[in-house]
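Colleague: Just to be clear, the model below is a prediction. Sequence and coordinates:
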Amino acid sequence: MATIGIYAHHHGSGHIQRCREIQRELRALGHEATILSTAESADVVLADDAGHGHHGRAMTAGGTLHYAPYGNQGLRSRFATLAGWTADNAPDAFYVDVSVEVGVFLRLMGIPVVAHAMPGLRDDAPHQLAYTQADALIAAWPDWIETPEHLRGHEERLHAVGGISRLTPAPGIERDPHAVLVMAGKGGSTWEPEDWAAVEAACPEYTFTFLTGENRVDDPTELLQRAGVVVAAGGQNSIADIAVTNAPAILLPQPRPFIEQKLNAQVLRDAGLAVVPDGFPPAAEWPTLLAQAKALDPDWYRWQTDGAARRAAEVVAGVATGASSSKIALVTLADANRKAHLTHQVNLKPEGTDHITVALADADVLGKAVPKSHVVEAEPQLADARNLAAARSLAAARNLAARTAIERGAEIIVFLDADCVASSQLVPLYVRALEAHPDAVVAGPVTYMREGELRTVRPDPHPARPNPPVGELELAHDYNLFWSLSFAMTADTWARIERDFGGFDTGFTGYGGEDTDFAWQLQRHGIELYWVGGAHAFHQWHPVSSPPWEHLEDIVANANYFHAKWGSWPMEGWLDKFAEAGAISLIDGSWQAQTPTSQ
């Protein structure tokens, strides 16, 4: 049984009502869940932090948070209570609905956080911080709604569970086409009594019931089921209550931070689920509006309220019971020529990952340059090798890297070229992709940087490889596009690869062809390859020659070996350029060098 904390924001009643429904489902799943909130009905009541007396930078910590005023005793007390409860109960996860500050505070205490993703325009730095640090995000809207732009960078952790309502419709209640129910949330409204008096006067054939101000009921289910039209503001809970009771609706969104109700209403209007006028209409327009709402015949089943709270609870429980993450190793190959590039990779690697460098040469130099990496020396493959590069087989070195990673306890192996640095999302997105497809190999896009440039943001991927949207997986059909610069797999998949075809083929010596052969072996043995959107690597600049004359002998030997194995030629672009320059010729079905390798 997991112990789960739930934080409920106290403005309005929607947050704690939603939290109660999720709490109920968590308990039904066998977990203990406790709600902490400033709201008086919470299981643990927190101190109120209103009355700050500060503005600007002092309020927002320089724009990094939403609310962190100096000298606020209520703020100190509420966080002290949160910290005390967390220390005493050691929760396995915390669901935060909603607060940037609470989510970050709990995460700093080492607690996995599930954040509630709110609608509206929330591309500000504090919201992005809250969404980025969360292990999962719950959105209380249906899965067919297009992901808002501010959440697109977090789609791999976003769970659209449907509208969450606390209401249970009763059978046998018929709608009264002349009954209008007007509901305003506890968050306040701009509606004035005289406005509604004018509407009632303009609509004498209708009977109006108002659940506004202090005039409220504990359970509005019957009123919602009986109403011919419901008029509501546009909060998430009101929409879910309307949906679960299948009521015709007019939405009049109220001013709210981050324009959440306005954007909510626009989604429902565009889906044909509600009538949404522009502002509060003049009284004379209300007879027509009410007739439009009654004629709409909305398909509220699309709002996916059935089972929504259970789906949210399952997300929270999944984080609570699966918080221990896989051990991840990032592996690479290098020699002293790539020392500077390698130091960047190691010092920019994601925290919590093991790093292994297979030294093709210069192991002592690399060991001193990257003390945070476990450096192992590649064994020569050929006693009479043409040169050191050929002796230190890239194929054999990659096999050694994978074996070393597994020996050190890795469950996921990320192969990254020594010239590359990982973006902050490369490892998390690879991990998520392998959770979905543990028997596959996954690969991400690569951005080539200019000379003197070093970054891990603003990707501009090489156009030769797929670049799906962030968090999306694209099943590969052309395995020729496999790129050894950046790819990953589980340790179990590597073990299968070694059993099936031995890993990278050490018949390839030096440079070239071994990665294409590896990809073809994956396809031959039915191992799927997925392109992972957002798993960006950034390739550091270094001088290159095209074609790579310094590797001519290796490329020719490896091309002939590949052809003998598969009956077709790899690296054809390079071979054609070498041939056009008169450096090689195709003689008796194999390529042969015609000139010295120095060009």
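Modeller: Arrived safely, thanks for sending.
Colleague: Could you use CA atoms for every contact and neighbour count after this?
Modeller: Noted.
Colleague: Okay, and the spatially closest residue to residue 44 that is not a sequence neighbour sits in which element?
Modeller: Nearest non-adjacent residue to residue 44, counting by C-alpha to C-alpha, 6 or more residues apart in numbering: residue 36, 4.7 Å away. Using DSSP states H and E, residue 36 sits in strand 32-37.
Colleague: Check what contacts the following helix or strand past that strand and list those residues.
Modeller: For strand 32-37, the following helix or strand on the C-terminal side (DSSP H and E) is strand 44-45. Contact with strand 44-45 is made by 34-39, as judged by C-alpha atoms under 8 Å, 6 or more residues apart in numbering.
Colleague: same deal with stretch 14-28?
Modeller: Under C-alpha under 8 Å, 6+ apart, the answer for stretch 14-28 is 6-10, 32-35, 39, 42, 97-98, 164-166, 236-237, 309-310, 312-314, 317.
Colleague: wait, the residue nearest to residue 44 sits on residue 47?
Modeller: No - with contacts defined as C-alpha atoms under 8 Å, residue 36 does not count as touching residue 47, sitting 10.4 Å away.
Colleague: For residue 266, see how far away residue 245 is.
Modeller: Going from residue 245 to residue 266 by C-alpha to C-alpha, to the nearest Å gives 21 Å.
Colleague: ok, these two, which is more surrounded?
Modeller: Between residue 245 and residue 266, counting by other C-alpha atoms under 10 Å, residue 245 is the more crowded of the two (22 against 18).
Colleague: okay, pairing it with this:
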Amino acid sequence: MADNFSEDPAKPIAFFAHHQGRGHANRIMAIAEHIPPSRPLIIMTAAPDQFAEIPRPAEMVELPNMIGAPSRSPQLHAQPAPDNLHCVPLGVAEIRDHMGRIAAALAKHDPALFVIDVSAEIALLARIMSVPAITIRMHGDRNDAGHRAAYQASTAMLAPFDERIEQQDYPEAFRTRTLYTGGLCTTRQALVPREEARRLLGIEEGRQVTLVIAGGGGSGTPYAPLTVAARAEPDTLWLVAGPVHREGHETDFGNLRELGWTDNLTHYICAADRVIASAGDNTVHEIARVGRPFLCIPEWRYFDEQHRKARELSATGSAVYRETWPASIPEWQEVLAQTDALDPAILASLHEPEAAQKAAAWLETKASALWGTN
């Protein structure tokens, strides 16, 4: 009977990419590379420039940036949001345009799947539009009505991490509909031995090196705690990659060096003896890919996303978790000793080199199964 309803197997796969940070776009590009060429790709995003290096053709649907756009009257702005929706102020033209362009693209292209990275509201829109949605999972306190509705509305969920760091409070009914790809790292730079990395970077071989990484989704690593760390270990070379947030009262130290944005972060991770970073998805898996003792100090994110992930990393012995930056020399010395005592092989085991391929193959299988083409 299903054969009577089968559709063209070349129906496109559509993606929605949230524009905050770089991780959503990089993850979609990594997966898209392995989707069969016969599947057209549609990408909807408010940051199409992030897809400049996409490895295969895709039709871009540019969306307006609706973040912070005002309602057109105080009375509309004052209307309460329903429990099952998060960000739905009334009278915002940019939101109407944003969601309208998504709805128009879904109606025009009739995709086999709509992969959403990430938005609970757009998952609900997909269901209302009668389009099968795949929600990409992130950690966090997401047992609220809005997230549960989005998971229920989705055909399945895709978790770009190892099931060992899944949260215990994620309902079993949703877990059975989730593909765990293993740790998906979008970084491609080749790994090199520690000694070679140090030679390439001009770092003396015998020196202790700590690398601090700030991702692209926040305001930067706070510089003041790092000045205390530099005093706690004056013989260690402290390297800080990414943006740094200064308050104006910090004292610089000769063993504390800012790198800014760097195109060869992998070499710096390879050169390091330990790494300190937040719990951003790709950042965690970049460190796991190399395998270094990891001190995880999460940044604030909605739904406590990074703290929940950091707790799971700590529970598996993959990282040392600190809620806040150490504020004194003894605190730094204690937490660094704990970090050095980790077995980096545990963290390394969370990285899956074939995660993007697994995700793409699963999407293709899911699309074929749903549309009766297999």
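Modeller: Received, thanks. Fair warning: this is a prediction, and the values are worked out from it, not measured in the lab.
Colleague: Can you pull the TM-score for these?
Modeller: The TM-score (TM-score structural alignment, normalised by the length of the second structure) is 0.79; 326 aligned residues with a C-alpha RMSD of 2.6 Å.
Colleague: on that earlier part again, for the contacts of strand 44-45 of the first structure, give me CSV that also has distance to residue 221 of the first structure.
Modeller: Converted to CSV, the contacts of strand 44-45 of the first structure look like this (distance: C-alpha to C-alpha, whole Å):
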residue, distance to residue 221 of the first structure
34, 26
35, 24
36, 27
37, 26
38, 26
39, 23
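Colleague: Pull out the buried members of the contacts of stretch 14-28 of the first structure.
Modeller: Among the contacts of stretch 14-28 of the first structure, those classed as buried by 16 or more other C-alpha atoms under 10 Å are 6-10, 32-35, 39, 42, 97-98, 164-166, 236-237, 309-310, 312-314, 317.
Colleague: If you drop the residues flanking it in sequence, what lies closest to the residue positioned nearest the centre of the second structure?
Modeller: Geometric centre of the second structure, nearest residue: residue 281, 3.8 Å, by C-alpha atoms, centre = their mean. Spatial nearest neighbour of residue 281 of the second structure, excluding adjacent residues (C-alpha to C-alpha, 6+ apart): residue 23 at 7.3 Å.
Colleague: Now for the aligned partner of the one you found in the first structure, how many residues are close by?
Modeller: Per TM-score structural alignment, the equivalent position to residue 23 of the second structure in the first structure is residue 14. By other C-alpha under 10 Å, 23 other residues sit near residue 14 of the first structure.
Colleague: Residue 167 of the second structure now?
Modeller: Around residue 167 of the second structure there are 15 residues (other C-alpha under 10 Å).
Colleague: My guess is it contacts residue 137. True?
Modeller: No - contact criterion C-alpha under 8 Å: residue 167 of the second structure and residue 137 do not qualify, at 11.3 Å.
Colleague: one step back: looking for the alignment partner of the residue nearest to the centre of the second structure in the first structure.
Modeller: Under the alignment (TM-score structural alignment), residue 281 of the second structure pairs with residue 236 of the first structure.
Colleague: dump the residue contacts of its match.
Modeller: Applying C-alpha under 8 Å, 6+ apart to residue 236 of the first structure gives the contacts 14, 140, 163, 261, 264.
Colleague: which residues of the stretch 251-400 of the first structure fall in strands?
Modeller: 328-334, 354-359, 374-377 (DSSP state E, counting those that start in this stretch).
Colleague: Name the SS class of residue 442 of the first structure, please.
Modeller: Assigned by DSSP: H, G, I helix; E, B strand; the rest coil, the conformation of residue 442 of the first structure is strand.
Colleague: My read is that it contacts residue 522, right?
Modeller: No - using C-alpha under 8 Å, residue 442 of the first structure is not in contact with residue 522; the gap is 11.6 Å.
Colleague: Return every residue with contacts to both of those two.
Modeller: Contact criterion C-alpha under 8 Å, 6+ apart; residues shared by residue 442 of the first structure and residue 522: residue 529.
Colleague: quick one, which of these two is more surrounded?
Modeller: Neighbours were counted for residue 442 of the first structure and for residue 522 using other C-alpha under 10 Å; residue 442 has more, 29 against 20.
Colleague: which residues touch that one?
Modeller: Listed by C-alpha under 8 Å, 6+ apart, the contact set of residue 442 of the first structure reads 430, 433-434, 487-489, 529-532.
Colleague: Also residue 202 of the first structure?
Modeller: Contacts of residue 202 of the first structure (C-alpha under 8 Å, 6+ apart): 283-284, 286-287.
Colleague: Quick one: those as JSON lines, columns for distance to residue 186 of the first structure and neighbour count too.
Modeller: Putting the contacts of residue 202 of the first structure into JSON lines (distance: C-alpha to C-alpha, whole Å; neighbours: other C-alpha atoms under 10 Å) gives the following:
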{"residue": "283", "distance to residue 186 of the first structure": "24", "neighbour count": "16"}
{"residue": "284", "distance to residue 186 of the first structure": "28", "neighbour count": "13"}
{"residue": "286", "distance to residue 186 of the first structure": "24", "neighbour count": "17"}
{"residue": "287", "distance to residue 186 of the first structure": "27", "neighbour count": "16"}
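Colleague: which of those lies closest to residue 391 of the first structure?
Modeller: residue 286 (84.5 Å; C-alpha to C-alpha).
Colleague: what's the nearest residue to the residue opposite the closest one in the second structure once aligned if we skip its chain neighbours?
Modeller: Under the alignment (TM-score structural alignment), residue 286 of the first structure pairs with residue 332 of the second structure. Excluding the flanking residues, the one nearest residue 332 of the second structure by C-alpha to C-alpha, 6+ apart is residue 326, at 5.6 Å.
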